[in-house]
Structures are given as C-alpha cells and as structure tokens.
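Engineer: Generate coordinates for the sequence data below:
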Amino acid sequence: MNQNDVDAQILPLRSDEDVVRLRQSVREQMIASGFSLIEQTKMITAASELARNTLRYGGGGEAHLLKLQNGLRRGIGLTFIDHGPGIPDIAQALTDGYTTGGGMGLGLSGAKRLADEFDIESAPGQGTTVKINKWKPY
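Structural biologist: Okay, the predicted model is just below:
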C-alpha cells in the first residue's frame, strides 16, 4: 500500500465499548472526508469485524485510524494490531466460512471485500496486523 498518512488517531481495543467508540470515530472521519453513506457503511462494517477479531482472537490490541493522501487521492486507513497467538495459515483464515471461534467465518474475508486495499501480516506467536484502506472516488 502506497500512501502517506496525514493524521493518525490511536484507539485501544480492550472491550466491546472500545469497538463502539472505534465505529463512531470511523463514521465521523468518513463523513468529514466526504464519503458516501454506502462507503461509510462498508468501512464501518469492516472496522467492526476486524476490531472484534482483535478482541476475540488477539486478546485485544489497538486500532490506528489514518487520514490518507496519495497525490490527489484522499482516503481513510485502519490498522489493527494485536499481540495474540497469530494466524498459522493466513490463506485458510481468509477462506469464507473458516472459523476457529464458532462464528460465521466471514470476518477477515468480508473485511477484505469491503475495503479497497487489504493487507495482513501474522505468524504463530507473533500477533497479527491487518491494514485496510478506503479511497474516495475522484
């Protein structure tokens, strides 16, 4: 992902209340940046899924909410960081329906579809970092 972050806000993810605060912050940032309601909904949904994964599977962590600028392009970026057990098989974890927690198995793959850009880094015992970006159409 090739961008310059313009402004960053770091939000803790330790409880369900933190997930609610993250959703509110993403909504506010998307509105301030002029995104459509559909684009807002996509990013808030992806943020919610990834934040809940950070809590459930990573034992908590933090989210970085960024205003992005790449030339004339503007966008919003989110980075989710945890120091949990990590993901042994990322390809499998991105498969629709795969779950280790009894859910529907659409969190990671769903977030990937909802974002314009998606990146994940994880290894057993080293935690997980997921980055998503949404760019404003010209």
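Engineer: CA only for contacts and neighbour counts going forward, please
Structural biologist: OK.
Engineer: just the strands in this protein please.
Structural biologist: Using DSSP state E, the strands assigned to the chain run over residues 4-13, 61-70, 73-82, 117-122, 128-135.
Engineer: mind putting those strands in a markdown table, mean neighbour count and distance to A47 included?
Structural biologist: Formatted as a markdown table, the entries for the strands of the chain read as follows, by neighbours: other C-alpha atoms under 10 Å; distance: least, C-alpha to C-alpha, whole Å:
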| stretch | mean neighbour count | distance to A47 |
| --- | --- | --- |
| strand 4-13 | 15 | 11 |
| strand 61-70 | 20 | 9 |
| strand 73-82 | 22 | 8 |
| strand 117-122 | 16 | 12 |
| strand 128-135 | 22 | 9 |
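Engineer: Dump those strands into a markdown table; add distance to G105 as well.
Structural biologist: Compiled in a markdown table, the strands of the chain are given as follows (distance: least, C-alpha to C-alpha, whole Å):
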| stretch | distance to G105 |
| --- | --- |
| strand 4-13 | 21 |
| strand 61-70 | 21 |
| strand 73-82 | 18 |
| strand 117-122 | 16 |
| strand 128-135 | 16 |
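Engineer: Please give the structure of this sequence too, so both can be compared:
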Amino acid sequence: MTALGRSGDLVHVRQVIRALCQRCRLSLVDQTKMITAASELARNTLVYGGGGTVTSGVVARGSRRGVAALFEDSGPGIADVEEAMTDGWTSGGGLGLGLSGARRLVDDFELESTPGRGTTVTIIKWVR
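Structural biologist: You can find the predicted model right below:
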C-alpha cells in the first residue's frame, strides 16, 4: 500500500506500477496504458479526494494474469458517477478526461463513490 499525500507520491506510484507491469510481462503498450491510468487516478485521489492510498499487485483469474490497482480516498465523493464518467466533465480546471480516459486504458474498471464518504476505483490490465 502506498500513501498518496503529496505530489511526490505520484512518482512512486508510477514506479511501483511499472515494476509490476514488467514482472507480469505486459507488453510495452499495455504497460504505458496501465501506468497512465494509474497516474491519472493517483492524481485524482490526491487533488480531488484530499489524499488516500493505492494498493497494487499482480492478480490472477483462472489462467489470466494481470496488474491491479485500488485507489481509495475519504474525500467528498462524486455526487453523479454517471456524469463524472462522461468525456469533458470536470470538477476542477482539467480537461475532463481523467476518469473516462483511465477507463478506456484498462481492461477492468470499477468506481464506487458515496458523497461525503469518499471514492474507490479499481483497475486491472490483463496480459494478452
């Protein structure tokens, strides 16, 4: 588990995810996709969630192997998850591609959020 409390933690998250991707033998393209998605979600956890944690590792489902990352915060949550997942929606000054962009980069994407209680996002990139 990695704490996300300051901007320097984002570099550490990228390094951990890169190492897991290499260990799992994801292709270079899939490594880049997973690292990019994890980086964006870590930044969201820090900026919009007020900080939190990321737990990551190699996972297996049957004969499939992949890299998973779970981002958790206790921030304000997302009032309308469906709206937040649309391209162009932003709660800040960004481009509005964070959540929807991250979802497109990975194979499995799950978001749970409760206003006033926080947000949890789980992503997985499977080896092809």
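Engineer: mind checking what T54 of the first structure lines up with in the second structure?
Structural biologist: Under the alignment by TM-score structural alignment, T54 of the first structure pairs with T45 in the second structure.
Engineer: Can you verify my assumption that its match contacts G51?
Structural biologist: Yes: taking contacts as C-alpha atoms under 8 Å, T45 of the second structure lies within contact range of G51: 5.5 Å.
Engineer: Neighbour count for these two, which is higher?
Structural biologist: A count of neighbours by other C-alpha atoms under 10 Å puts T45 above the other of T45 of the second structure and G51, at 26 against 22.
Engineer: Show the contacting residues for that one.
Structural biologist: Applying C-alpha atoms under 8 Å, 6 or more residues apart in numbering, we find T45 of the second structure in contact with L4, G51, G52, T53, F71, E72, D73.
Engineer: quick one on the thing from earlier: distance of the match of T54 of the first structure relative to R14 of the second structure?
Structural biologist: According to C-alpha to C-alpha, to the nearest Å, T45 of the second structure and R14 of the second structure sit 14 Å apart.
Engineer: cool, and T53 of the second structure?
Structural biologist: For T53 of the second structure, the distance to R14 of the second structure equals 13 Å [C-alpha to C-alpha].
Engineer: between the strands of the first structure, which one is nearest to G97 of the first structure?
Structural biologist: When these are compared by C-alpha to C-alpha, strand 117-122 sits nearest G97 of the first structure, at 18.0 Å.
Engineer: other SSEs contacting that closest one?
Structural biologist: Counting contacts by 3 or more C-alpha pairs under 8 Å, 6 or more residues apart in numbering; DSSP states H and E, strand 117-122 of the first structure packs against strand 128-135.
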